[in-house]
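S.K.: Pasting the sequence and the predicted coordinates here, then a few questions.
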Amino acid sequence: MRRAASFDLPPTPTAGAAPRSDWQTLQRLAPYLWRYRWRMVAALVFLVAAKVANVGVPVLLKTLVDALAIPAGDPRALLVVPLGLLLAYAGLRFSTTLFTELRELVFARATHGAAKQIALETFRHLHALSLRFHLERQTGGMTRDIERGTRALQSLVSYSLFTIFPTLIELALVLTLLGSRFDLWFVWITLAALVAYGTFTIAVTEWRTQFRREMNELDSKAHSRAVDALLNYETVKYFNNEAFEASRYDEGLDAYRLAQIKSQGTLSLLNAGQQAIIAASLVAMLWRATDGVVEQRMTLGDFVMVNALMIQLYIPLNFLGVLYREVKQSLTDLDKMFGLLSREREVADAPGARPLDVREAAVRFEHVDFAYDPSGKKARQILFDVSFEIPGGKTVAVVGPSGSGKSTLARLLYRFYDVGAGSIRIDGQELRSVTQDSLRRAIGIVPQDTVLFNDSIGYNIAYGRPGASRAEIEGAARAAHIHDFIVAQPLGYDTVVGERGLKLSGGEKQRVAIARTLLKNPPILIFDEATSALDSANERAIQAELKSAAQGKTALVIAHRLSTIVDAHQIVVLQHGRVAERGTHAELLALGGVYARMWQLQQSQPDPVAARG
């Protein structure tokens, strides 16, 4: 059996778009969060309140420690300290947690709402991209990019708004407190430590980002290989290549493991350096505080407060390296998803495009030239000056050798690609002047290679017209001669067909596809080898149904078996991308040309499907 599409589509590598800067990525993200600006304001108010309460804890602890100097027997020792300071201390601790949780609760809707909107836009945009993009994509890697991008948005907001920004606020409060209550040495030591800490963290993190990026790329590559092998499970089995696929996957996992080890080693170096800087600054701060207590410039409460402030400040700083790395990685992952969103549509509606106005549903190909990659170095033209017409309500068949461009005609009629030269018109309306949605609503196709969703048979038939009643679905199944097979299954129409419909035979899948198109009931029909997987008995029965379904409709029939198109109003013979002959079955036989030779050859051969059965 011929497989024209495999010869029509040379693979074309697509260069990825240059990565944006982090600032550009943030600018692209801003409109999604701006919708929730009032929630952001409320979250920031709770954030500041939480940090004020958090800084107030060491201050109150200082007062509590100094109050312990009350002489024994003084009644304030029982009333003021336990009932006043301790309750206030507990209240501040609770307030810190309360305001933090309120902040996260208020902003959760913004974070998850923005993530949902971006993921949905990306999903819709991917469906709007050209067939060329989807033929070249790696499904596993692309879904991984979307998954990472959605997760990255939530991580970015969480790390920046809930960790980095609060730490900066707390730092400002601590520096103000130290500078106002003690000498400026405490401020300079803290600032020097922060500058050293930040410089070291950013420098090392930038250096190790390459290892993190390599790790993610190897992860996507290994994942893509695994998904590809699982999607092509039957092919793997056919050629006994389970060990080969496992070996490829193992190579990918091993490369990923080595990248993980390298990344972990650099992370350990980063953590050790950070702790050395923190330890040195703590020693300097506490030495200064100790000196102040000895010289009676500071109290024991002041010493405790300084220590508590530094510990509170350095706890989030311990994670600064991780935070910086994760923010950078989140921006990178977001950029990849925004890159998918920015991918230009090769086939897009023209400005002012109008819905297709179907009257007679007459289709006309006018001097059509087409190449799948006209700008590529290895461009191969598929169609040359192809012209023919399908009058409204008539059936025109296209036949020819493999690779002659027959299936390409169907793709062009669906406007999966735009023609290189010439035009295609429906009722005089050029396809590029109408909306793609209205065009595709007017066309139904039964493809040669039917791919079904991993859902029930009923769902796959109803996909032709979502919302159709059960009676309409069963009517379409009867017309496609598959109703009896379906009801014979234990679950009937709820029978799940498996990944890509692999639980069904080729003929069963094709009949589901026929039922789906009959249910859609469009004015224009395309039958691309619609009965190629059926034996002669079923083919004759279904041909009668297809002929009945095409009654009064415009039909383009792409056929390999010439016996299925002898009743067509006109037959167009393609050879090497050109129209070699045209006419009725009888006229072409009388001509004694390409069609006549194909007919004689097929008449002398047995039915290949019946022979396989």
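M.R.: Okay, I see it.
S.K.: When you work out contacts or count neighbours from here on, use the C-alpha atoms and nothing else.
M.R.: Will do.
S.K.: Could you pull out the strands in the stretch 501-613 of the chain for me?
M.R.: 524-528, 554-558, 570-575, 578-583 (DSSP state E, counting those that start in this stretch).
S.K.: Structure two is appended below for comparative analysis:
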Amino acid sequence: MSMHGGGMGPPGARPAVARGGGMRGRISSADEAAQRAENAEAPKIPHLLRRIAELFRPHRAALTVVVVLVLVGAALSVIPPLLTQRAFDDALFPTDGSGDIGEPNLTALSWIVGAMIAVFVVSALLGVWQTFLTATIGNRVMGAMRVRLFSHLQSMELSFFTRTKTGVIQSRLQNDVGGVASVLTNTVSSVLGNTVTVISAFVAMLLLNWQLTLIALVLMPFMVIAQRRVGQVRARIAAKTQESLSEMTAITQETLSVSGILLSKSFTRQKSEIERYADENRNQISLQVRQQMSGQWFFAMVSIFMSSIPAIVYLVSGWLITGGVSGITAGTIVAFTTVQARLLFPLMGLMRVALDLQTSSALFARIFEYLDLKPAITDGPDAREVPAGADAAGEPSLGRVEFDHVSFRYPDADADQRPTLDDVSFTIEPGQFAAFVGPSGAGKTTVSYLVPRLYEASSGTVRFAGVDVRDLSQESLMSHIGIVSQETYLFHASIAENLRYAKPDATDAELEAAARAANIHETIASFPEGYDTVVGERGYRLSGGEKQRIAIARVLLKDPAVLVLDEATSALDTISERVVQAALDDASRGRTTIAIAHRLSTVVAADVIFVIVAGRIAERGTHAELIEAGGVYASLYRQQAERPEVATR
């Protein structure tokens, strides 16, 4: 659909892409800096942790199994240190009643070693199973979140996409959702496993010796406080990092598309675009390094402290033994240091998870910010299908389009600007060919947006088949409307695949019939691969006239009751225009047609012509009637007759 046709935006409004700093329009550095600062601040989402937890609700059964595996694995992890104590005190250095050390008990030692190996084997097997389950759950949650976000974006109104860069949207789907992947995959098992392991280890340490346990606990409160502050810093850096990734994605999407490459080459701006990308890349590298390094000193200090505990234990044990404290044996000391060593990794793991959660909260907030967007145009609770029968007078209603005192102002228009459409009323009967003409910016294209409810009328009523479009389901309404725009969009796929976008189950015979009706079959047949010919990105391997006729064939395959032609021939040369116009004339037969006219010569046969000036219908009638009236239409037609290059866009 044309983004620059008459009335696409309010007068004086900048194109949406200009706000994003894209190639086709740059914002000022001050505006860009302000936008970056706004984007880098993570939105405040209420009940964020609860909403993250709800993502796992469909996987409760699997999560229960994971919890059991984690608990069993954590319990098993404490057994080897206790067995180590028994190995030392009961098997390697057994003592008799008098306290003398006897010969090693090899039988007992064999049983203890066998039990330790069995525990290791069972723990390893449970770990593999647990990893499989957590990876499956995490990736399914991430996939469901990505599909949910994509589905929600599909429901957003057209104005959302005209004011948001495509690259930013892509970044939310790819970078932000991908950025929380490890948290979704590992958080549950890591938190549960490490928590249970830490608690079990502390219990085991208390059982071994409570005095030595105090040494491992003394600095815990300080580490928790430090971890929280580090997490806050990392969260801020993460938000800035994702905003930078969004900008890089937007630059890539804009500059490496076919249109972007053609534009940069035609203006010899490749170097400036490379430098723009390189600047953002340097910013991204700096942020990534800062994110990686934030907290490293904290973890280094934690590691030094935890690694130093065994040496401190040896020293304290010596003091306690010298002081006559009983119950401290070689087995106790070895077992205690073993438990403490096993405590290091789960404890640091818990702290890292806490940091990851704080960091990822910014990404989750950005994702939920999009999920919380409310579409401006939604189906009502009693939305119904488009009626296919006759009206109260017995006349066929399907194909009738009515505007009843309709006014419209674009959402981002200034309050003091005039409405794009102002109190517009008209009726187009089923099967009529109606044309809308007028100066640039008069509001012609806006009419074509309000009929399929791509935008909502600010006031008044738009009716389709005699029913207010707000009372119809959007899917049913759009299924009866076909649109052929000036800027034809074709996918990077074969001609057949592009045609079947309108009707996925269409047969080859139906494709050929639609192509013949659009005067493009012979051209397609002349290609070496026929309907399997790949058209290239946006159809750049085809001429403008060929693309337009394929677009017409695609609409004919849909077979809509109402056909909207949005300046469908304005960008074509004279020869291509004649061929395409002939196809459009054939496509218009037997259906209501609304044409946004670029060249007035294409609508002289229209049943009714509406002349829009400054958002109002200034004149209406047939070509002959308007010429005879000698008003705006007659003046425009005379200008084009004298100067064919003059266009009313």
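M.R.: Good, I have the coordinates. All values reported here derive from a predicted model rather than from experimental measurement.
S.K.: Quick check: which of the strands of the stretch 501-613 of the first structure is nearest to residue 104 of the first structure?
M.R.: Between residue 104 of the first structure and the strands of the stretch 501-613 of the first structure, the shortest gap by CA to CA is with strand 524-528, which sits at 54.0 Å.
S.K.: I would like the residues contacting the closest one, please.
M.R.: 361, 407, 410, 442-448, 550, 553-559 (CA atoms under 8 Å, 6 or more residues apart in numbering).
S.K.: again, but for stretch 201-211 of the first structure
M.R.: 259, 262-263, 266-267, 270, 274, 320-321, 324-325.
S.K.: Which ones among the residues you listed map onto helices?
M.R.: Cross-referencing the contacts of stretch 201-211 of the first structure against helices under DSSP state H gives 259, 262-263, 266-267, 270, 274, 320-321, 324-325.
S.K.: Select only the buried ones of those residues in PyMOL?
M.R.: Here is the PyMOL command that selects the buried residues among those (16 or more other CA atoms under 10 Å):
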select buried, resi 259+263+266+267+270+274+320+321+324+325
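S.K.: Turn the ones in helices among the contacts of stretch 201-211 of the first structure into JSON lines, including distance to residue 45 of the first structure.
M.R.: Below are those laid out as JSON lines (distance: CA to CA, whole Å):
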{"residue": "259", "distance to residue 45 of the first structure": "42"}
{"residue": "262", "distance to residue 45 of the first structure": "41"}
{"residue": "263", "distance to residue 45 of the first structure": "38"}
{"residue": "266", "distance to residue 45 of the first structure": "38"}
{"residue": "267", "distance to residue 45 of the first structure": "34"}
{"residue": "270", "distance to residue 45 of the first structure": "33"}
{"residue": "274", "distance to residue 45 of the first structure": "31"}
{"residue": "320", "distance to residue 45 of the first structure": "23"}
{"residue": "321", "distance to residue 45 of the first structure": "27"}
{"residue": "324", "distance to residue 45 of the first structure": "24"}
{"residue": "325", "distance to residue 45 of the first structure": "27"}
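S.K.: Could you export the strands of the stretch 501-613 of the first structure as a markdown table, including distance to residue 282 of the first structure?
M.R.: Below are the strands of the stretch 501-613 of the first structure laid out as a markdown table (distance: least, CA to CA, whole Å):
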| stretch | distance to residue 282 of the first structure |
| --- | --- |
| strand 524-528 | 76 |
| strand 554-558 | 80 |
| strand 570-575 | 83 |
| strand 578-583 | 82 |
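S.K.: winner for burial among the ones you listed?
M.R.: strand 554-558 (a mean of 26; mean count of other CA atoms under 10 Å).
S.K.: Between the contacts of stretch 201-211 of the first structure, which sits nearest residue 509 of the first structure?
M.R.: The closest of the contacts of stretch 201-211 of the first structure, once distances to residue 509 of the first structure are taken by CA to CA, is residue 259, at 43.8 Å.
S.K.: quick one: that closest one from residue 210 of the first structure, how far?
M.R.: With distances taken as CA to CA, to the nearest Å, residue 259 of the first structure is found 10 Å from residue 210 of the first structure.
S.K.: And residue 95 of the first structure, by the same measure?
M.R.: 41 Å.
S.K.: neighbour count winner among those two?
M.R.: Neighbours around residue 95 of the first structure and residue 210, counted as other CA atoms under 10 Å, are more numerous at residue 95. The numbers are 18 against 12.
S.K.: doesn't residue 50 make contact with that one?
M.R.: Yes: using CA atoms under 8 Å, residue 95 of the first structure is in contact with residue 50, at 6.7 Å.
S.K.: Show me whatever sits in contact with both of residue 259 and residue 210 of the first structure.
M.R.: Joint contacts of residue 259 of the first structure and residue 210 (CA under 8 Å, 6+ apart) do not exist.
S.K.: Show residues contacting stretch 290-304 of the first structure.
M.R.: By CA under 8 Å, 6+ apart, stretch 290-304 of the first structure touches 58, 61-66, 286, 289.
S.K.: Which members of those residues are positioned in strands?
M.R.: Among the contacts of stretch 290-304 of the first structure, no residue falls in strands (DSSP state E).
S.K.: which residues of the stretch 251-400 of the second structure fall in helices?
M.R.: 258-266, 270-293, 296-322, 330-371 (DSSP state H, counting those that start in this stretch).
S.K.: which of the residues in the third one are buried?
M.R.: Residues 299, 302, 306, 309-310, 313, 317, 320 are the ones in helix 296-322 of the second structure that count as buried (16+ other CA under 10 Å).
S.K.: Likewise for the shortest one?
M.R.: By neighbour count on 16+ other CA under 10 Å, the buried set for helix 258-266 of the second structure is 260, 263-264.
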